[in-house]
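Enquirer: pasting the structure only:
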């Protein structure tokens, strides 16, 4: 053997020996690490499901260790509190684990960074999941791979296979599949994920009822979250849907939404949290006729996290789920009422700010906008007359409405079409009548005024004084005015 080949052989043998030693060491530690991970996962599940009626647990059902690989079986139990008399949903997973530091699945894809293990998991066929398997042509419909680093970081992929199934004699379901990727650092402090689904379709053909069809196309999900000191995640979540389509009714009308987007973000500074939610619809059509677009943006800031968590825990302790699925609340004791007031006062001491920054509806002939913001503060005491309490809690409020009469006419046209009206002249006359009626009612009630094609209303409150559509008055006078106009004034009690 010449010298270069001897050196190469020595390197290969050395790497093989080190990988064998590493695999043996990893294998001896793996079961303990899995148990720790599952314990942590169960804690996380309990925290993230807090406030819902769903409970879920994961357990290691069995573990078989070998030199280079191990096999684990997991059991996932999901129980809804509204179905406490029923058996929980049970899912079984099989996991083929390749020991580090150099799992073969990584070597063959030229990933040479040493890792603790690579997990290859899949859903197991059981009587509970056999229909799901049948819809996936007898393949495991859910599978994935997770790589665990020596620093306890995680990089994983999940795949839901395409499905086509007849749910019952009246319903069909078609699903293109979904792929997701997620990364997490040690102990799940930072989590990033993204996913994509191409197509989903559900068709219902119940006898005696019009055929209904729902179709979703181009769904994208993305998250970038950091675990806060309070045990829950903050960060950004985004959902984008290229198109959604609903076919319904005797006339088989087709409502179509394009470019729907949801974006949510939350952050914290000390004990205070801020958040923003936005929803937008790029285009809405009915039977291929344009209807319009819409956008909603909501924000909140200076929310006291410990106080909110205390109120949430209090709510959960008093909520009782009944057999029919309804929720009732146990009566409050005097001590509980006092504690609730303490938490509410603590929240208000942070001076939270709440706003509907934007609510816009735009149609072919008009656009309407509404926004409102409020600043809150803590009262000296809750034991005071309502007006004085309101003056102390609500430090300021600002609201503005621009309601387009042509937009009202456009939406009235859509409503007439849905009602089955087909005469264009009747539709136009009805739409114009609704538009003009809205303006007349606004003026007659004194709640708004009309300028050109717009119905306008504004409300500004600060320091006990109200400016309502340019008319200034005290808070007491404004309350009296509203009671009178809505039929609850002193003369009608």
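Expert: Right, received. Where do you want to start? Everything numeric in this text was worked out from a predicted model, so none of it was measured.

Enquirer: make it CA atoms for all contacts and neighbour counts henceforth
Expert: Will do.

Enquirer: which non-adjacent residue is nearest residue 233?
Expert: residue 227 (4.2 Å; CA to CA, 6 or more residues apart in numbering).

Enquirer: Near residue 45, how many other residues are there?
Expert: Per other CA atoms under 10 Å, the neighbour tally for residue 45 reads 16.

Enquirer: ditto for residue 337
Expert: By other CA under 10 Å, the residues close to residue 337 number 11.

Enquirer: In the stretch 151-300 of the chain, what residue spans correspond to strands?
Expert: 154-160, 163-168, 171-175, 178-184, 190-204, 212-227, 233-248, 253-269, 272-286, 289-304 (DSSP state E, counting those that start in this stretch).

Enquirer: Next up, a structure to set beside the first:
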């Protein structure tokens, strides 16, 4: 056979294989799409308990090499003030194994499908189309592998909106995500979002540099473990009657991990800079952690809370847990305390203009004896296995915080406020030392508290828990009865 004949045979065989694969892919979509929509509605019901939000497949026009699917997202009561409640999405689906658009970019890995989704212009979305200045306000590209792992690229077009006294400017959003039943990863960002109102009392809120990054995988307990971060470069607030407020480098980072049947969680909240009227005020950071959390108990508590939220949505007059819910709650709490979990504020730091204050708190828990009600001091002794608190509060921090009131109230005399700040800082220090709640190290108030085995050590002095509770009661002015 001549080479040209061999080539023709190869092309025919390849073409037949691709056609057969594309036809098979099309038949798979007819069963796959309804399943995925059902899963999406289950997730919507979980995230929005009692809501009427519903996703549906309104049509599927199947061809050999491609199909067109139309979806409708009914927002229900969420859109009661809008001209309509339905969002319509149109998805053009290229069948695998080798979609033409992927071949044209030399991506040769076989996939189940590759699709382009757009938002259809309706009474609800017409203003969005106008704001996008004739472009597509929303574009979604999705590649679905034969292992049902999806890669998604999401683009929200830049928007400009002006309606009377309200102005909105948005730079657009871009995000890339990958997900399967076992893992979800992704990142997204936008450069700028600004909302302002005109009139007698103009306002403006501006956000710059928002970034979201997450990497989660399903753990043995069914919870999604891993990390997530949300950062914002800058937040500007201009409010009537106030000077400009600026927050810089805001961040939230969290991590959840599991070893055997125990969870560990970490959370960091950070504000790198805060200024008012162009004057720096300080910064704030909090680091939280939890260890030895029973995974099954956490799942049970989450399910119980979701179930109770659904009950409240359907019956707002409902009060309290049912007997069955109370039993589930009791069992979950017992399992949680059985693992002797610990909760910690590892660090809370507050920077003012001239000083930095720090606080840390570690709390260890254990399961108390179940049965009849226990006196407060006995319950604390059994529930709290250990407690450690450390506080360092410079008097300068107190002066700074009190002195800031002159910034927020222009009618105040700055010198008078400064004198008041000095006086209050000294008074606070004298009271804390006099009540034995703190010691004075140089110009810094320090508190050190340790509790374990029924004994409390406060700033070097040890006393039984009952005596310590009585002392706190006297300081509070109400007293504590110890039987």
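Expert: Looks like it arrived, so ask away. In this text the structure is predicted, and so the values were computed from the model without any measurement.

Enquirer: Translate the residue nearest to residue 233 of the first structure into the numbering of the second structure.
Expert: Mapped onto the second structure by TM-score structural alignment, residue 227 of the first structure lines up with residue 218.

Enquirer: how close does its match sit to residue 83 of the second structure?
Expert: Per CA to CA, to the nearest Å, residue 218 of the second structure is found 40 Å from residue 83 of the second structure.

Enquirer: between these two, which one's more packed in?
Expert: When residue 218 of the second structure and residue 83 are compared for neighbours, residue 218 comes out ahead with 15 against 11, by other CA under 10 Å.

Enquirer: which ones are touching that one?
Expert: 181, 182, 183, 224, 225 (CA atoms under 8 Å, 6 or more residues apart in numbering).

Enquirer: residues contacting the first one?
Expert: Right, the one you point to is residue 181 of the second structure. Neighbours of residue 181 of the second structure in contact, by CA under 8 Å, 6+ apart: 149, 218.

Enquirer: How about the second one?
Expert: Under the criterion of CA under 8 Å, 6+ apart, the contact partners of residue 182 of the second structure comprise 217, 218.

Enquirer: what does the one 4 residues further on give?
Expert: Listed by CA under 8 Å, 6+ apart, the contact set of residue 186 of the second structure reads 175, 176, 177, 178, 213, 214, 215.

Enquirer: what residue of the first structure takes the place of it?
Expert: Aligned partner of residue 186 of the second structure by TM-score structural alignment: residue 193.

Enquirer: ok, and the closest non-adjacent residue to its match?
Expert: Using CA to CA, 6+ apart, the closest residue to residue 193 of the first structure is residue 182 (4.1 Å).

Enquirer: To which residue of the second structure is that neighbour aligned?
Expert: Matched by TM-score structural alignment, residue 182 of the first structure corresponds to residue 177 in the second structure.

Enquirer: didn't that match look like it was pressed against residue 183?
Expert: No - contact between residue 177 of the second structure and residue 183 fails when scored by CA atoms under 8 Å: they sit 10.7 Å apart.

Enquirer: how deep is residue 259 of the second structure tucked in, by neighbour count?
Expert: For residue 259 of the second structure, the neighbour count with other CA under 10 Å is 11.

Enquirer: ugh, wrong one, I meant residue 355 of the second structure
Expert: Applying other CA under 10 Å, we find 16 residues neighbouring residue 355 of the second structure.

Enquirer: Counterpart of it over in the first structure?
Expert: So, by TM-score structural alignment, residue 355 of the second structure is matched to residue 366.

Enquirer: which residues touch that match?
Expert: Counting by CA under 8 Å, 6+ apart, residue 366 of the first structure has contacts 404, 405, 406, 407.

Enquirer: if we go to 7 Å?
Expert: 404, 406, 407 (CA atoms under 7 Å, 6 or more residues apart in numbering).

Enquirer: Please report the distance of it from residue 455 of the first structure.
Expert: Residue 366 of the first structure sits 12 Å away from residue 455 of the first structure, taking CA to CA as the criterion.

Enquirer: what does residue 276 of the first structure give?
Expert: According to CA to CA, residue 276 of the first structure stands 29 Å off from residue 455 of the first structure.

Enquirer: next one: residue 312 of the first structure
Expert: As judged by CA to CA, residue 312 of the first structure and residue 455 of the first structure stand 40 Å apart.

Enquirer: So which of these two has more stuff around it?
Expert: Neighbours per residue, other CA under 10 Å: of residue 312 of the first structure and residue 455, the larger number sits with residue 455, 21 against 13.

Enquirer: Return the residues in contact with the equivalent of that one over in the second structure.
Expert: Applying TM-score structural alignment, one finds that residue 455 of the first structure aligns to residue 445 in the second structure. By CA under 7 Å, 6+ apart, the contact list for residue 445 of the second structure reads 392, 393, 394, 429, 438, 439.
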